[in-house]
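Asks: here is my input, please return the structure:
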Amino acid sequence: MIKKASTKPGTKAAPKATGKGAAKMAVKSQSKKAAAAKQPEHKPDTLPADLLSEPADMTVLNRLYDVVLSRKGTDPSVSHSARLLSRGTYKIAQKFGEEAVECLIEAVAGRKDLLVGESADVLYHLIVLWVDAGVTPDEVWAELRRREGVSGIAEKAARPKETFAKKGK
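Replies: Predicted structure coming up:
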C-alpha cells in the first residue's frame, strides 16, 4: 500500500537484552546490517508529503505504477509490492478480488469514506496485476481513449464473441 509516512507517538523501544541474549542480538544485528549492505537501496512504499498535496489525476496512477514496477524482482521482505509480485499471478489476482469485494461492500453499505480507501486499494492491486502481466498504464489509457464517445452498449456489441470449450470434451 502507498501510505503517508508516519510515526506512532507513545510507542516504546523494545527492552534491551542482557548476558547471552545481548550477544545473540548483537550478532543478529550485525548479520542484518551486513545483509542490508549487500541489498540495493530500498525506497519505502511511501510518498513524500509534497506529492500527497498535488491534485489527483492519472499521473498519480502512473507514479504508483512506476513504484510497483521498480519493486519487481526486489527483496520481498522489504516491500509489500515485491512480496505480492513474488507470490505469482494467482495470489495477486486473489488479492485484487478480495479488495474489489471489500470495495463493493462499502459501496452497498453507503460508507463513502471507507469506499474511498477501498477504491485506492483496488487501484493499487490492479496496478500490481498490470505489472505482473506486463500491461502498462499507457495501454489502458489508450483503450479508454478509444472507447471515449462510444456508447457502452454499442462497444460491447462490437466485441468478438468468445466461445469456451466445455471441460472434459
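Asks: C-alpha only now, for contacts and for neighbours.
Replies: Will do.
Asks: which ones are touching E99?
Replies: 118, 121-122, 125 (Cα atoms under 8 Å, 6 or more residues apart in numbering).
Asks: does it belong to a helix or a strand, and which?
Replies: If you go by DSSP states H and E, E99 is part of helix 89-109.
Asks: farthest pair in the contacts of E99?
Replies: Pairwise distances among the contacts of E99 were taken by Cα to Cα; the largest, 10.5 Å, belongs to E118 and H125.
Asks: which one's more surrounded, these two?
Replies: H125 (25 against 21; other Cα atoms under 10 Å).
Asks: make sure the more buried one is indeed in a helix.
Replies: Yes. Assessed by DSSP: H, G, I helix; E, B strand; the rest coil, H125 belongs to a helix.
Asks: starting at the chain centroid, how far to the helix holding E99?
Replies: In terms of Cα atoms, centre = their mean, to the nearest Å, the centre of helix 89-109 is set 13 Å apart from its chain centre.
Asks: tally up the residues packed near K91, please.
Replies: 14.
Asks: likewise I153?
Replies: Neighbours of I153 (other Cα under 10 Å): 8.
Asks: quick revisit: can you give me the buried ones in the helix holding E99?
Replies: Residues of helix 89-109 classed as buried: 92-93, 95-96, 99-100, 102-103, 106-107 (neighbour count, 16 or more other Cα atoms under 10 Å).
Asks: for those residues, which one is nearest A34?
Replies: Closest to A34, out of all of those and judged by Cα to Cα, is I92, at 31.2 Å.
Asks: ok, that closest one - contacts?
Replies: 84-85, 125, 128-129.
Asks: kindly report the same for R147.
Replies: E155.
Asks: could you also give me the structure for this next sequence, so I can compare it with the first?
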Amino acid sequence: MSIHDLAATIAARKAADPDSSWTAKLLAKGPEKCAEKFGEEAIEAIIEAVKGDRAKLTSEAADAIYHLLVMCAARDVTLADIESELASRTKQSGIAEKASR
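Replies: So this is what the prediction gives:
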C-alpha cells in the first residue's frame, strides 16, 4: 500500500460507520483524540529509533504515519495539502526555510 492509497482509505473512512472501522471510530472521537493517538505513536517510534531495533522502528514508523494522516484528516488537511507544502519548501534551502518561520 502506498501513502497515497493509505490517505485515500482514511478519507473514505471518514463517512464510514464507527462500529465498522477503527479509522472511522478514531475520527468520530474528534481531532483532539486523533492528535493524542498520533503523539503516542510518535513517542513509540522515537523509543525504537533510540533502541536501534530496525524492525520495530519500521513498524512504529508505519503506525506514526497512519496516525499522522488520521490526525490531519480530522482537521481536513489532505495528503495533497502536505505535499504542496513540501513542494514549496524545495524552492529554498532548509536553513532559509527554518529562518522564515
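Asks: which residues of structure 1 fall in strands?
Replies: 3-4, 46-47 (DSSP state E).
Asks: quick one on the thing from earlier: out of the contacts of E99 of structure 1, who's nearest I153 of structure 1?
Replies: V122 (25.2 Å).
Asks: burial count for that closest one?
Replies: With other Cα under 10 Å as criterion, V122 of structure 1 counts 21.
Asks: that one matches what in structure 2?
Replies: V122 of structure 1 maps onto A64 in structure 2 when the alignment is built from TM-score structural alignment.
Asks: any chance of the contacts of E99 of structure 1 in CSV, with distance to A22 of structure 1 too?
Replies: CSV is the format used below for the contacts of E99 of structure 1 (distance: Cα to Cα, whole Å):
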residue, distance to A22 of structure 1
E118, 43
D121, 41
V122, 44
H125, 41
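Asks: what about structure 2, which of the residues you listed hold up?
Replies: Retained in structure 2 (both residues aligned by TM-score structural alignment, their matches' Cα atoms under 8 Å) from the contacts of E99 of structure 1: 118, 121-122, 125.
Asks: against K51 of structure 2, how distant is the spatially most central residue of structure 2?
Replies: Nearest residue to the geometric centre of structure 2 (Cα atoms, centre = their mean): L68, 1.7 Å. Using Cα to Cα, to the nearest Å, L68 of structure 2 is found at 22 Å from K51 of structure 2.
Asks: cool, and F38 of structure 2?
Replies: 20 Å.
Asks: repeat for T9 of structure 2
Replies: Counting by Cα to Cα, the gap from T9 of structure 2 to K51 of structure 2 is 32 Å.
Asks: ditto for C72 of structure 2
Replies: 28 Å.
Asks: got it, and K37 of structure 2?
Replies: 21 Å.
Asks: and for E97 of structure 2?
Replies: From E97 of structure 2 to K51 of structure 2 the distance is 31 Å (Cα to Cα).
Asks: do a quick rundown of the helices in structure 2.
Replies: Listed in chain order, the helices of structure 2 (DSSP state H) span 3-13, 22-28, 31-51, 54-74, 79-89, 94-100.
Asks: on that earlier part again, the match of V122 of structure 1 contacts A35, doesn't it?
Replies: No. A64 of structure 2 is not in contact with A35 according to Cα atoms under 8 Å; the separation is 10.8 Å.
Asks: got the contact list for the aligned residue in structure 2 for K91 of structure 1?
Replies: Using TM-score structural alignment as the criterion, K91 of structure 1 maps onto K33 of structure 2. Contacts for K33 of structure 2 (Cα under 8 Å, 6+ apart) come out as L26.
Asks: OK, contacts around A133 of structure 1?
Replies: By Cα under 8 Å, 6+ apart, the neighbours of A133 of structure 1 are T89.
Asks: counterpart of it over in structure 2?
Replies: By TM-score structural alignment, A133 of structure 1 lines up with R75.
Asks: if I look at its match, how far off is E48 of structure 2?
Replies: From R75 of structure 2 to E48 of structure 2 the distance is 28 Å (Cα to Cα).
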